[in-house]
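# structural data only, the sequence is not supplied:
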């Protein structure tokens, strides 16, 4: 079994990838999508969205990173993928699942599920262009506004050269509304000869067990469930191995939250760093009563120094140095 961390745009950046993979249980993760239109993106784009590429293409915990692209031009996607490989990308992933309206309006993400032939052409060209030793993978939903082409799309991706498929078990129109249609993951796996990962609505161990039973697949990708419960992958990996499962308590989690904030302070403008913290903390309220209380205190706070105090962290002011310490 493999457990992957989903590439959630605007949420799972290099900071959260670092913190979540340190908790354990995650076998690989994916960048936020790199949007491809008319040109090859410069190395600076990867410095921003995939800085792990310049550190052996893995997080500090040693979790491998895949580089994800989104677009609709087969040749342009292939050229960008080839360049990413020269920077050290170990796997190229293609996004055919993003449900964002702005992305879909410009022919990116889930809207391409209306065009199975184009899916095949994209994957075929990327597979033909990148080195043979570099795997090409893809993520899809079950369709745009219906599921009629779900199996045809999956077959187009696999036959084009995708070595793995992640299936978010909902259509674009269904968005993130429950339920996830895990039974369709089983149908996709029956229709293709490559490994299929189930994705969608796995928030707990019980959800994972039901997903495995209904979908019939062992491999999974965790998104919001893992962000809301950072040790979910670790719990699932332990349960799968027949080991006892000890949930991460707030005392164990607090240092990770503090480190997330310290990294945000270093890498994000003071204007936006508080918003990144609140975004994650709001999702953590689903799992931790303490997060509910802390979110209430931080909800309207935008002063970084006051947030430092509420989190119990100390940021030494030392000109020319960026060293940060947890109090």
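Okay, I see it. Worth saying up front: this structure is predicted, and the values here are computed from it rather than measured.

# C-alpha only now, for contacts and for neighbours.
Will do.

# so residue 184 is in which element?
Assigned by DSSP states H and E, residue 184 falls within helix 182-191.

# elements contacting that helix?
helix 150-160, strand 196-199, helix 205-215 (3 or more C-alpha pairs under 8 Å, 6 or more residues apart in numbering; DSSP states H and E).

# what lies in contact with that helix?
Contacts of helix 182-191 from elsewhere in the structure, counted by C-alpha atoms under 8 Å, 6 or more residues apart in numbering, are 142, 150-151, 154-155, 167, 169, 195-198, 211, 214-217.

# ok, of those residues, which come out buried?
Burial by neighbour count, 16 or more other C-alpha atoms under 10 Å: within the contacts of helix 182-191 this picks out 142, 150-151, 154-155, 167, 169, 195-198, 211, 215-217.

# ok, residue 87 - contacts?
Under the criterion of C-alpha under 8 Å, 6+ apart, the contact list for residue 87 reads 43, 53-54.

# drop anything exposed from those residues.
The neighbour-count criterion (16+ other C-alpha under 10 Å) marks residue 53 among the contacts of residue 87 as buried.

# quick one: residues contacting the residue nearest to residue 117 when sequence neighbours are not counted.
With C-alpha to C-alpha, 6 or more residues apart in numbering as the measure, residue 156 is the residue that lies nearest to residue 117, at 6.9 Å, once sequence neighbours are left out. The contact partners of residue 156, taken as C-alpha under 8 Å, 6+ apart, are 116-117, 119-120.

# second one coming, line it up with the first:
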């Protein structure tokens, strides 16, 4: 079984990738999507979104990083994929799942699921352009407005050269509304000969067990579930191995929060750093009442020094 950390634009940046992959259980992770339009992007842009490329395309924990590209021009995507390989990416991932309206309006992400022939053309061109030893993978949803074409899209990707396909078990129109329709992943796996990863609504070990039973997928990608429960991958790996599942406590999590803040303060602007911490804390409140206490304490705080004091000076016990 492989467990991957999902590429969540605007959330899972290199800082959160570092913190989460050091928690354990994650086999590989993916960058936020790199938007490709009509030109070859500068190397600096790749390094900005994927600084791990300067360290062997691995996080500090040694977890491999894949560069993800998003766009609709096969030749331009292929050229940028080739550059990403030159910069050190050992796998190229292609995004056909982003549901954002602004992305879809510019022919990126899930809107391309309306055009299976274009999916095939993109994969074929990228596969032909990057070195033969570099795998090309893809992430998709079940479709744009219905799951009727899920199998057709997956076949187009696989026949174009995708060596793995991650399926988020919702359509674009579903957004992130529950439930995820894991049963369609089973149909996709029957339609293609490459490994299919299940993605969507895996918030706990129990969810993983149900997802595996319904979808038949052995491999999974975790997104919001892992961000809100940082040891979820480790818990699932333990359960898979038949080992005792030990859950992370708030005391275990506090050093991670402090580490996240230290990196955010060092790498981000004083204006944006507090917001990134609040964003993660808001998601942690799903499983840690203490996170809600800390979030509420700094909800309106924008001064980095005061945020640093809050993060470092209190245990924030839940009440």
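It's in. Bear in mind the structure is a predicted one, so any value in this text is a computation, not a measurement.

# re the thing from before, the helix holding residue 184 of structure 1 vs structure 2, mean deviation?
On superposition with structure 2, the average gap between helix 182-191 of structure 1 and its aligned counterparts reaches 0.3 Å (mean C-alpha distance after the TM-score superposition for structure 1).

# buried set for that helix?
Within helix 182-191 of structure 1, the residues that count as buried by 16+ other C-alpha under 10 Å are 182-186, 188-189.

# can you tell me the closest non-neighbouring residue to residue 228 of structure 1?
Taking C-alpha to C-alpha, 6+ apart, and ignoring the residues beside it in sequence, residue 228 of structure 1 has residue 284 as its nearest neighbour in space, at 4.5 Å.

# number of residues surrounding that neighbour?
Neighbouring residues of residue 284 of structure 1 were enumerated by other C-alpha atoms under 10 Å; the total is 22.

# cool, the one 3 residues further on as well?
Counted with other C-alpha under 10 Å, the burial measure for residue 287 of structure 1 works out to 17 neighbours.

# next, the contact list for it, please.
For residue 287 of structure 1, the contact set (C-alpha under 8 Å, 6+ apart) comprises 228-229.

# from residue 220 of structure 1, how far off is it?
Noted for residue 287 of structure 1: a distance of 21 Å to residue 220 of structure 1, by C-alpha to C-alpha, to the nearest Å.

# can you show me the strands along structure 2?
3-5, 28-30, 34-35, 65-70, 92-96, 136-141, 165-168, 196-199, 219-222 (DSSP state E).

# which one of the buried ones among the contacts of helix 182-191 of structure 1 is nearest to residue 105 of structure 1?
When those are compared for distance to residue 105 of structure 1 (C-alpha to C-alpha), residue 142 comes out closest, at 18.4 Å.

# what about the residue lying closest to residue 207 of structure 2 once chain neighbours are set aside, neighbour count?
Taking C-alpha to C-alpha, 6+ apart as the measure, residue 207 of structure 2 lies nearest to residue 201, with 7.4 Å between them; neighbours along the chain are not counted. Using other C-alpha under 10 Å as the criterion, residue 201 of structure 2 is surrounded by 23 other residues.

# distance of residue 201 of structure 2 relative to residue 1 of structure 2?
According to C-alpha to C-alpha, residue 201 of structure 2 stands 18 Å off from residue 1 of structure 2.

# same check, this time on residue 88 of structure 2
Counting by C-alpha to C-alpha, the separation of residue 88 of structure 2 from residue 1 of structure 2 is 25 Å.

# more neighbours: these two, which one.
A side-by-side neighbour count of residue 88 of structure 2 and residue 1, using other C-alpha under 10 Å, places residue 88 first with 18 against 12.

# once aligned, what mean separation remains between the biggest helix by length in structure 2 and structure 1?
Using DSSP state H, we find that the single longest helix of structure 2 is helix 250-267. Here the mean offset of helix 250-267 of structure 2 against structure 1 after fitting is 0.4 Å, by mean C-alpha distance after the TM-score superposition for structure 1.

# the equivalent of residue 269 of structure 1 over in structure 2 - how many residues pack around it?
With TM-score structural alignment as the criterion, the equivalent of residue 269 of structure 1 in structure 2 is residue 269. Counted with other C-alpha under 10 Å, the burial measure for residue 269 of structure 2 works out to 11 neighbours.
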